[in-house]
Structure formats: C-alpha cells, structure tokens
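In: No letters, just coordinates:
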C-alpha cells in the first residue's frame, strides 16, 4: 500500500530540497526514502529509480529557473536584460546549488523535449535580438553567454573567488559590462 501523502510531485520537491542540502550527485531513491522514513520499495510506485528522480529534479529546476528568468526579463532590453538574466542564473545557483547542478544533468531526448530548456534558449535569443546578431553569430553568442554564466557560477560555488580581491560581485559586474561590449561590437568574419 502506498503511504498516505506521498505523491510524485512531493517526492520530487523533497528530492530537490535534498539536492540543495547534500548535493545533486548524492540524491538517490534510498536517501529520499530515509528522509520520509519509509522503505525504498514504497517509493517505486512513484519513481522508477534514482535516474528517474534526478531527471524529474532537473526538469523542476529548469522550470523554476525559466520562470524566474521570464519574470526578470519582462520589459527589459539590451544590457539591462542581459544583466537581469545573468543575475537570475547566479542567484538561483547560490540559493539552490543542488537544483542548479541538476540543470546541467543530461536529459534523454524525450525529457529534453518536455523540459523548459527551449524556454531558456528562446529567452537568451530574445536578449540577443537587442544586439542585432545574425546567424551563425547568434548561436556563437548563446554559447558564449552560457559558458560565461555557468563557468563563473561554477567557480564561485566551488569557492574559487573567496580568497582574493577584488570582490566577486565587482568581477561579476565587470564581466557583464565586458559581455555587453562584446555583443555590441561583435567581430565580423
């Protein structure tokens, strides 16, 4: 019999909280069962396995991040939009490090198609429309932004900037200024 109150949605949210506490890689169905003080077998009516749990956490995290980014971008353009978008990623990673790690989790084609990944891409391209880039430069710019945002946040979360001056926020602001300048002055062929 399924324990009262356990639903797939509740388990995925609890798994996301667990990821933020112990790290995404440490999330398993067994760890989740311990959290609810139930037998592992009782969760298999809601989840296939730990991979299924991780995929569902990744989908949740991508959706949460896309919702926050959409709210932050409303009515903004150019550098203001670029900064708002970048800050959402950084703030989400700092607030929800396990969920943020989940956004990098590889998804199978079916899960990827159902994810908010497309929304992230559309928002990034909407920001870039303000910089008047044509293809393939727009795709190069999408890759540049993703690399900088994820790379900086990853290094920052790992403590890479905590022991040196200038302050990490100052560097972040300067990097966003440099990205804006690069996008406005994109190199020609």
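Out: Yes, it's here. The shown structure was predicted, so the numbers you read here are calculated from the model rather than taken from an experiment.
In: rest of the way, CA atoms for contacts and neighbours
Out: OK.
In: And the next helix or strand past the helix or strand containing residue 152?
Out: Here residue 152, judged by DSSP states H and E, is contained in helix 137-157. Once the chain leaves helix 137-157, the next helix or strand it forms, by DSSP H and E, is helix 168-184.
In: What helices and strands are in contact with that next one?
Out: Counting contacts by 3 or more CA pairs under 8 Å, 6 or more residues apart in numbering; DSSP states H and E, helix 168-184 is packed against helix 78-95, helix 137-157.
In: for this structure, longest helix please?
Out: What stands out as the longest helix in the chain, according to DSSP state H, is helix 50-73.
In: Which positions within it qualify as buried?
Out: Using 16 or more other CA atoms under 10 Å as the test for burial, helix 50-73 gives 50, 53-63, 65-66, 68-70, 72-73.
In: Next: stretch 170-179.
Out: Buried positions in stretch 170-179, judged by neighbour count with 16+ other CA under 10 Å: 172, 176, 179.
In: of those residues, closest to residue 22?
Out: For these, the closest approach to residue 22 (CA to CA) belongs to residue 172, at 26.4 Å.
In: try this one side by side with the last:
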C-alpha cells in the first residue's frame, strides 16, 4: 500500500528541489527515500526507478521553462523577444541549476514528443518569425540559439567566467546584440557543390 502523502508528483517536486541543492546527477530513488525517511521500496509504487524519477524531473523543468518563456514573449518581437527568451533560460539556470541540468536529459522519442520540449521549439520559432526566417534557415537558427544559450549558461554556471573581465552581464548583452545582428542579416543559402 502506498505511504500516505507520497505521490509521483510530490516525489518529482522533491527530486527537483534535491537536484537544485545537490546536483541532478546525485538524485536517486535511494536519496529521495532518505529525504522522506522511508524505505526505498515504498517509493516504487510511485516511480519505477531512478531513470523514471529523473525523466519526471526533466519533464517538470521543461514545462516550467516553457511556461516562463511563453509569459516572457507575450507581446514582444525582434530583439526584445530574443532577449526575453534568452533571459528565461539564463535566469532559470541560475535559479534552478539542477532542474536546468535535468532539462538537458536525453528523452526517448515518445516521451520527448509528448514533452514541453516541442513548446520550446515553437517559442523559439515564434521569435525567429520576427526576423523573417523560414524553412531550413529557421531550423538552423533554432539550433544556433539553443547552442549559444546553453553553451554560455553552462560555462557561466560551471564558473568558466569567474576570474575574467569584463563582467558576464556585459558579455551576455554583447552576445545578444551579435545574435540580433546575425539574425537580421542571415546569410543567403549558397548553392552546395
């Protein structure tokens, strides 16, 4: 019989909090059982295993970020929308580093298709419509933005910029300026040889 008060949702949220505190890689069913002061077996009626728990945390993080991005983009376009979207990812990673790491978890195709990951792509494409990018160019730009946002945030969270000037906010602003300029002047597709 399931222990009173324990649900998959409660365990997922507790796992997400744990990820932010100690790191996503440290989240296991055993660690969560210790946090609730219960036997590991009592959690298996709610989550299958540590992979299932981590997948649930990843889905939660993707949903939270998509909700924030949707709110941030409302009524914005062009560079303003680009900066808002970028800011959501950076701010979320700073506030919830473990959840942000969870959002990078590779999901199986069926789970990924049903996740908020698709909303992230749609929101990014909405930003890119303000730059008149369509088709393959839009896909290339989605990948570019994801790479830049994630790369910068990961390096910043990892302390990669701690001991150098200028200030990381100045760099972030310059990166967004450069991305805006690139997107406004997207190179013409060249004929492949």
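Out: Looks like it arrived, so ask away. What you see is a predicted model; the values in this text were computed from it and never measured.
In: TM-score for these two?
Out: Once superposed, the chains reach a TM-score of 0.99 (TM-score structural alignment, normalised by the length of the first structure), with 189 aligned residues with a CA RMSD of 0.6 Å.
In: just to revisit the earlier point, include mean neighbour count when you put the helices and strands packed on helix 168-184 of the first structure into JSON lines, please.
Out: Formatted as JSON lines, these follow (neighbours: other CA atoms under 10 Å):
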{"stretch": "helix 78-95", "mean neighbour count": "19"}
{"stretch": "helix 137-157", "mean neighbour count": "16"}
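In: Adding distance to residue 33 of the first structure, write those out as TSV.
Out: Shown next, in TSV, are those (distance: least, CA to CA, whole Å):
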stretch	distance to residue 33 of the first structure
helix 78-95	24
helix 137-157	28
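In: can you tell me how far the nearest residue to residue 72 of the first structure once chain neighbours are set aside sits from residue 100 of the first structure?
Out: With CA to CA, 6 or more residues apart in numbering as the criterion, residue 72 of the first structure has its nearest non-adjacent residue at 5.8 Å, and that residue is residue 84. Distance of residue 84 of the first structure to residue 100 of the first structure, computed by CA to CA, to the nearest Å: 17 Å.
In: Residue 72 of the first structure now?
Out: The gap separating residue 72 of the first structure from residue 100 of the first structure is 17 Å, by CA to CA.
In: give me every residue that touches residue 183 of the second structure.
Out: Counting by CA atoms under 8 Å, 6 or more residues apart in numbering, residue 183 of the second structure touches 128, 131, 141.
In: Relative to residue 166 of the second structure, how far out is residue 94 of the second structure?
Out: Per CA to CA, residue 94 of the second structure is found 19 Å from residue 166 of the second structure.
In: Equivalent analysis for residue 17 of the second structure, please.
Out: Residue 17 of the second structure is 32 Å from residue 166 of the second structure, by CA to CA.
In: Compare these two (neighbour count), which wins?
Out: Per other CA atoms under 10 Å, whichever of residue 17 of the second structure and residue 166 has more neighbours is residue 17, with 19 against 9.
In: ok, and what's touching the helix or strand that one falls within?
Out: Here residue 17 of the second structure sits within helix 8-22, counting by DSSP H and E. Under the contact criterion CA under 8 Å, 6+ apart, helix 8-22 of the second structure has outside partners 24-27, 32, 46-47, 53-54, 56-57, 60, 96-99.
In: Can you name the element that comes right after that helix?
Out: helix 29-36.
In: Average offset of that next one relative to the first structure?
Out: When the first structure is overlaid, helix 29-36 of the second structure sits 0.3 Å from its aligned residues on average, using mean CA distance after the TM-score superposition for the first structure.
In: roughly how far is that helix from the heart of the chain?
Out: Distance of helix 29-36 of the second structure from the chain centroid (CA atoms, centre = their mean, to the nearest Å) equals 25 Å.
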